[in-house]
Every structure is written in C-alpha cells, then in structure tokens.
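Asks: I'd like to go over a predicted model; first the sequence, then the structure.
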Amino acid sequence: MDATLGEVLGVLDRLYDPAWAESWDAVGLVTGDPGQPVRKVLFAVDPMRVVVDEAIDGGFDLLVTHHPLLLRGVNSVATTTPKGRAIHDLIRGGVALQVCHTNADNANPGVSDALAAALELKDTRPLKAMPSEPMDKVVVYVPVNETQEMIDALAAAGAGQFGDYDRAAWTFTGEGTFRPLERANPTVGEVGTVERVVEDRVEMVLPRRRRRAVIEALKAAHSCEEPAFDIFELAALPSNRGGGRIGVLEEALPLKEFAELVAERLPRTEHGVRVSGDPERLIESVAVVGGAGDSEFERVRAAGVDAYVTADLRHHPATEARAYDEGPALVDVAHWASEWPWLKDAERLVTDGLAARGFAVDTQVSTICTDAWTLRL
C-alpha cells in the first residue's frame, strides 16, 4: 500500500521532532502536498542542484535532506536564482522536499550518533544534553475506597508513565479533616460539623503538556465537592537527546591510527582528514559533533576527552583549543562527510516506521559528494 507524504512526514516528525530544532533553523516541508503518494524516497545531505536533478531524474517522490534549501528568509523564488530554479524544478517534477537539520542533530539516534557508530564508539552520551520534557507531579487526597479508580482516571489522562511502564503511582494512607460551611454541599459529613476521614495520598508524575487534562480527570473522578490536590513543577533533568556525542573506543589507539580509522570509516573527500596533536598520543575517549563544531570546544575540553572529531575547524578557535596542555587532539573532517553516515540511519528508521504502519517505500541514499571543495593540491 502506498503511503502519502503526510504519513511519511508523520514518521519523520516522530524521529526528528521539529520542536527539537534550534530557534534559528528552518526545518520541515519545503515543497510538496501532504496528500500526494510517496513510493520512492531519496536521502541526501545537501539540496544541491546535482541532488535535485538526481531526485527528479530518478523518479523520486520525496527528497529528505539534512541541510535546508531556504535557511534564511527570501523575498523571491524566481528562477533567476539557483534556489528559485531548484524550487520550481522540484514542484514541476512532483518532488517533495523535507528538511531535518538541527532537529536531527538533537535527536537520539541522530546525526552524531551515526558518526559515533561509524567510528565504533561505545557507551555514548550527549555532549550538549537537551533538558528532558517538562514534568509535573500531581498529589491528590482521596477516600481509600476510591484510590484505584482515581489512579485509573489519572493514568488515562496521561499521568503515571515511566518508560515501558504506565499507571505508576505512590500512595500513603492518612487522616484528613475538614468542616463544611453553610453553603457547602458535602459528599461526606454535615454542615458545621468537623469530619475526620481516612484518605490516601496519591502521587503521580505527568508531562506538563497534560496538566489540564489530568486536572479535569481528577475533578471528574473525585467524589468530593472540593477535592484537595497540588501540582508541583519538577526540576528539568538532562535527557538522552542533544548535540554531539561522547564515547569510548573498544581499545585505545595512537592518534595517527585513530585518524586513519576516521579516514577509513567516513566517505572520501578532497578535504581529507586533518589532525592536530602528538601522533603517538593514546586515544580512548572521543567527542564527536557532526557538522561545524568549533563552537563546542569549551564543552569538549570540560568533558576531558582524548580527541575531538568534527568539521569546519577554523584556525583561531583550533589553536586556542590546542593551547591547553590537557586539551583534546583534534581531528577535522569534511562537513559533508561528518553528516553523511546519518543518511543510512534515517533511511532505515523511516523504512521501519512506515513498515510498522503497513506501508512500503523504495529508498536510496545519495552518494553524490556535495562537499564544497573539489580539488586539493
């Protein structure tokens, strides 16, 4: 059964949520109709002219790229500019274009996971961890005979989910006391009389986005006219998503051999692999950032790793980073090469995600090198 573009985008957005993109980025659908059928998908790093032609000539319905075609605002997409021509040709060719940029950088698995896996790094964790989803904790006091029904109601509204577990709650039995006033309509007790009731304190966590639904479910399920409850905003904790990855090699290698491993595992470019450091220095712990990474030197140095693999290292940031005696060795690769391994991951995850929904698509990873540098003398 053919998938629609909307269904493919649903899988992509679950893998690479647009909300994870940096504020300056431009991700999402550039061309295409969510209702159009998608039978063939091409994955590429850059929406360059040669890649656009590959997609059109190959009869692909969707082109998924890492880099945006329109990163900054434009006033025109006339064919008088290269980007305008690309937009027109994509539309005429019926090719949708979807961009997964920093949302894919910050995903898990994402761009740097694929780079780390290509270099056989183990026990990886984010270099720049994003905060986990904002969470609340609801505390409600209910008569003991209503406890399980209340837990069921809160769970149905989205509370009490922990990884592969749901309906997770903590309870403690105590005594509640109150006195209904003149205009009250108490479920238990009488107006003007102090009441003492055995109650359970029920605690459950919930995503903050589900707060309204959980409170509404709590009030609907509670037998009391004025249920007693609290909502606590929990501290944000680091998640397993974010930019870059830190990991370790199975076995320590001299820097020269490690750099040779990098060159062997990444696609060849004219840029090649540049190295800064003692060739005999043993490398065991490694930080990686797919794409331009010299803005992360401070984090990398604080992590205490032996080497840092990234792209687009500039002279001054690199020399400043190397000025620290305990600083990492630097391995600089081509921007395109550092991000290309992600394409295979994205292809596999999208194919699996669609198959789980009963859809089959033909996919292909572009092998056209779109690195800017074409000759090294």
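Replies: Cool, the structure landed. A quick note: this is a predicted structure, and the numbers were derived from the prediction, not measured. Numbering: from 1, shown residues only.
Asks: okay, CA-based contacts and neighbour counts for the rest of this
Replies: Noted.
Asks: quickly find the element holding residue 299.
Replies: Using DSSP states H and E, residue 299 sits within helix 297-303.
Asks: could you do residue 278 as well?
Replies: Under DSSP H and E, no helix or strand contains residue 278.
Asks: distance of it from residue 249?
Replies: Residue 278 is 18 Å from residue 249, where distance means C-alpha to C-alpha, to the nearest Å.
Asks: neighbour count winner among those two?
Replies: The neighbour comparison of residue 278 against residue 249 (other C-alpha atoms under 10 Å) goes to residue 249, with 17 against 11.
Asks: tell me the secondary structure for residue 373?
Replies: Using DSSP: H, G, I helix; E, B strand; the rest coil, the structure places residue 373 in coil.
Asks: now for it, how many residues are close by?
Replies: 11.
Asks: strands of the stretch 251-377 of the chain, start to end?
Replies: Secondary structure of the stretch 251-377 of the chain by DSSP state E, counting those that start in this stretch: the strands cover 274-276, 282-292, 307-311, 329-333, 362-365.
Asks: so which of these is the most packed in?
Replies: With neighbours taken as mean count of other C-alpha atoms under 10 Å, those reach their highest mean count in strand 307-311, at a mean of 27.
Asks: gap between residue 103 and residue 146?
Replies: Here the criterion is C-alpha to C-alpha. By it, residue 103 lies 43 Å from residue 146.
Asks: more crowded one of these two?
Replies: residue 103 (28 against 15).
Asks: ok, now how distant is that one from residue 241?
Replies: Distance of residue 103 to residue 241, given as C-alpha to C-alpha: 10 Å.
Asks: which helix is the longest one in the chain?
Replies: In the chain, assigned by DSSP state H, the helix with the most residues is helix 341-355.
Asks: how far does that helix sit from its chain's centre?
Replies: Distance, stretch centre to chain centre, for helix 341-355: 14 Å (C-alpha atoms, centre = their mean, to the nearest Å).
Asks: tell me which residues in it are buried?
Replies: Across helix 341-355, burial judged by 16 or more other C-alpha atoms under 10 Å covers 341, 342, 343, 345, 346, 347, 349, 350, 351, 353, 354.
Asks: then stretch 55-67?
Replies: Using 16+ other C-alpha under 10 Å as the test for burial, stretch 55-67 gives 55, 56, 59, 60, 61, 62, 63, 64, 65, 66, 67.
Asks: which residues are in contact with that stretch?
Replies: With C-alpha atoms under 8 Å, 6 or more residues apart in numbering as the test, stretch 55-67 has contacts from 5, 37-47, 90, 93-101, 104.
Asks: comparison target below:
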Amino acid sequence: MKTVNGQEVIQVFEAWSPKKLACMDNDPIGLAIGTLNKPVSKVLVTLDVNEAVANEAIEKGCELIIAHHPPIFRRLANIRTDHPAGRLYEKLIKHDIAVYAAHTNLDVAEGGVNDLLADALQLKNRSILEETYAENLLKLAVFIPTANAQALREALAKAGAGRIGDYEACSYTTTGEGRFRALAGANPFVGSVGELHVEEEVKVEVVFPESIKGRVLKAMLTSHPYEEPAYDVIRLEQQTNVMGLGRVGYLTKDMTLQQFAEFVKQQLDVPAVRVVGDLQSKVSKVALVGGDGNKYIYAAKRAGADVFLTGDMYFHTAQDAQAIDLQIVDPGHHVEKVMIAGVAKKMAELCEDKKYLVEFIQSTIHTEPFLFI
C-alpha cells in the first residue's frame, strides 16, 4: 500500500465526479479551505461542514474533509473569528484540515447523490431527468500498413477510443492501397526517397469523446510506424457521455401515494414528509432531484412521473404542481445525507484499487436543522 497526499486523493475523486459536471452557475466546488499538498491518511466524508463536524475531524485525526455542501457559498467580505463562520474557518486552518466541496457535480455524477437516492428507493429502468452535460463524439480514421494495424487498434483501445455503450475496443477496418513519394530529408518506414511507393494499407476507424482527443492522438502517433501518418479527425453529430440532474425510474411494485410516502420515510430515514396530491392515487413512476428541485416540476411532468420527490418545495411551486396534476413528496434537503456512506464506500473502493493507504470515515454529526414535532 502507498501513502498519498491530498492531491492524489482528489484526483481519484475527480476522475469519478469531475468538476465539468457542475450544472449551477458559479458553483463553489473544489478546494475551499487549506491545501492538498500534504500527506493524507484519513478523510472525513460529510454532507455539511459546521463546527461540530470540524471537531469530529480533529478528534478522528482527519487531514481532509470531503463535503457535498460548500462551506463557503458566497463571496466573503470578511472573516471574523467572533462570528460562527469565521470561527469555523479559523479552527480548520489552525488544525491544518483541508476542505473539498463537490456540489452539483456530485449530483450529476453516475453513482452520485441522485443515483444514491434512486438506489435507496430501489428504482429500476432509470433515466436522467434533465440532461446537463454531454460530450461531442469524434471519429479518428487512420491509414496504416496491414501488419501494424493490430498494434494500433490495441493502443487506441487502451487510450479509451472505441467505447460504445457497454462495448469497448470497437473499431472498423477497410483495406486499400496507400501511395506516397518520400522527399529529400525524409526517413521512410517503407519505400525509398524520391520513388513513388505503393503500400498495402488498411484504414482503421474508431470513435471517442472529445475530452480524450489528446490521449487518443498521442496513442495513435506513438504506435504508428510512419513518421508522418495520414489520418482524419471528424466531428460527428452524435454525442456521448450524456449525464444530467435527477433520475426517473419505476418502483419495484405499484403503491398508493400514502404508501410511497411511508416508504420514503423508511428508506431515507426521515421522521416526516410533506405530500401534495391524492393519497390513494397509484404511484409507479418516480422522478427525483436531491436537494432543492423546485424548478424541475415541469421536467418531472414531461417525464411522465406519477410523483416527484425533492426537498425544499416552495408553497407556490407546490400549487403549480397541483395545477399540472403532479404529486409531490418532499422529504427535506437533508436526505442528501445518503452521500456520506455512498461517497465513503466509492472512494474506499477506488483508492483500494490504486493501493492507496487512506481511510474514509463517515461523519456521524447530524446537520439537519429542523425538528419534526
């Protein structure tokens, strides 16, 4: 096992939940407090960062906190240590505890907050509620001697090209002839300087997301025997890596709205929920958005959901939902606490794969401010 620094831990995290997935303007994600350029052996995973959580990190010897809700959400005018927020920042800095926030990028990520909520509700046949991210799909067509084609295909696949859905190492090959004349100063792999050469070649075609273009081209150039390979990079109409906010899925069995509300209380560990709709109506298809999903009621309706589960439902938004015959179950914002166990487990697995010697600790501090009486 290898000891690691904070930067290495966060590189693992961002490979799973990259910043580019954030879907809120000026979302204050990333390193909020401290430095990642230090050894890290214990990481505390929490929904929120308050003074009790800071004390927990100190007591448990954690050098890094990964939080869902950013501890600094708006631009600071001052940091006064006679105010609660200032005391919190002072304590974290004095004890050299770094804080990293993953907000809407963790909502969108596969296996992130919304998937964890869908897991808790055992939803099947899932889809995205609102698309917020997609990558352009590119196609590489490269011409290479037949004898070298397999090595090229393997290098491209290793670089991540040729991934289509649940299939990898996908490529298409056509045969043909390549013609060229090497000029003075060239060092041709085949043929001679000044002579027109005809070579039996193949065209290998692969698709890949634009985000890995540099890696794919490097793999192609490194594995190609020619000093000046002939190749095309073509932008396609299709997109890939489509991701988004919220999830839509089906319950394992139909139930009434009242039964669903009770099921939510049980599965998400909340004492009460707010409900809009007919308690005896049937619920089969569920749309959900962790946290505040008020602006997604129409997306939920378009998705054909029988009920929309989200927190912080406003009075007038609830009336709008009534008007479009969309039922609501509001378990509160704090149900996003599912990310504590989910992130700790995921990161432990990812770091174990890399043989990193780091422990992920689930915060036990209850940060829900509301009491249900």
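Replies: Structure received. Fair warning: this is a prediction, and the values are worked out from it, not measured in the lab.
Asks: what's the TM-score here?
Replies: Remark: TM-score between the superposed chains equals 0.85 [TM-score structural alignment, normalised by the length of the second structure]; 368 aligned residues with a C-alpha RMSD of 3.1 Å.
Asks: got JSON lines for the strands of the stretch 251-377 of the first structure, with distance to residue 126 of the first structure too?
Replies: Conversion of the strands of the stretch 251-377 of the first structure to JSON lines gives the following (distance: least, C-alpha to C-alpha, whole Å):
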{"stretch": "strand 274-276", "distance to residue 126 of the first structure": "23"}
{"stretch": "strand 282-292", "distance to residue 126 of the first structure": "9"}
{"stretch": "strand 307-311", "distance to residue 126 of the first structure": "14"}
{"stretch": "strand 329-333", "distance to residue 126 of the first structure": "19"}
{"stretch": "strand 362-365", "distance to residue 126 of the first structure": "26"}
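Asks: for residue 159 of the first structure, find the nearest of those.
Replies: strand 282-292 (35.4 Å; C-alpha to C-alpha).
Asks: quick check: angle from the closest one to strand 329-333?
Replies: Computed by axes from the mean of the first three to the mean of the last three C-alpha atoms, to 10 degrees, the angle separating strand 282-292 of the first structure from strand 329-333 equals 40 degrees.
Asks: got a list of contacts for strand 282-292 of the first structure?
Replies: Contacts of strand 282-292 of the first structure (C-alpha under 8 Å, 6+ apart): 105, 111-112, 115-116, 121, 127, 243-255, 258, 300, 305-313, 335-336, 338-339.
Asks: before we move on, back to that, what range does the longest helix of the first structure cover in the second structure?
Replies: Aligned using TM-score structural alignment, helix 341-355 of the first structure spans residues 338-352 in the second structure.
Asks: mark which of the contacts of strand 282-292 of the first structure are buried, thanks.
Replies: Looking at the contacts of strand 282-292 of the first structure with 16+ other C-alpha under 10 Å, the buried ones turn out to be 105, 111-112, 115-116, 121, 127, 243-249, 253, 255, 258, 300, 305-311, 313, 335-336, 338-339.
Asks: could I get the contacting residues of the residue most central in space within the second structure?
Replies: By C-alpha atoms, centre = their mean, the second structure has its centre lying nearest to residue 109, at 2.3 Å. The contact partners of residue 109 of the second structure, taken as C-alpha under 8 Å, 6+ apart, are 16, 17, 18, 21, 243, 244.
Asks: which residue packs closest to the fourth one, ignoring adjacent ones?
Replies: If you skip the residues right next to it in sequence, residue 21 of the second structure has residue 105 as its closest partner in space, 4.6 Å away by C-alpha to C-alpha, 6 or more residues apart in numbering.
Asks: corresponding residue for that neighbour in the first structure?
Replies: By TM-score structural alignment, residue 105 of the second structure lines up with residue 103.
Asks: so what's that match up against?
Replies: Residues in contact with residue 103 of the first structure (C-alpha under 8 Å, 6+ apart) are 16, 17, 18, 19, 20, 21, 22, 27.
Asks: compute the number of surrounding residues for the fourth one.
Replies: Same thing as residue 19 of the first structure. Using other C-alpha under 10 Å, the number of residues around residue 19 of the first structure comes to 11.
Asks: quick check: the gap between it and residue 291 of the first structure.
Replies: Distance of residue 19 of the first structure to residue 291 of the first structure, given as C-alpha to C-alpha: 20 Å.
Asks: need the counterpart of residue 290 of the second structure in the first structure.
Replies: Taking TM-score structural alignment as the alignment basis, one finds that residue 290 of the second structure is matched in the first structure by residue 290.
Asks: what separation do you get for that match and residue 113 of the first structure?
Replies: For residue 290 of the first structure, the distance to residue 113 of the first structure - C-alpha to C-alpha - is 9 Å.
Asks: can you list residues touching both of those two?
Replies: residue 244.
Asks: re the thing from before, of the contacts of stretch 55-67 of the first structure, which belong to helices?
Replies: Using DSSP H, the subset of the contacts of stretch 55-67 of the first structure located in helices is 5, 90, 104.
Asks: ok, residue 47 of the second structure touching residue 337?
Replies: Yes: counting by C-alpha atoms under 8 Å, residue 337 is a contact partner of residue 47 of the second structure at 5.6 Å.
Asks: where exactly do the helices run in the first structure?
Replies: Under DSSP H, the first structure gives helices at 5-15, 49-57, 82-92, 102-105, 111-118, 147-156, 211-221, 255-265, 297-303, 315-322, 335-339, 341-355.
Asks: how far off centre is the third one?
Replies: Averaging C-alpha coordinates over helix 82-92 of the first structure and over its chain gives two centres that are 29 Å apart (C-alpha atoms, centre = their mean).
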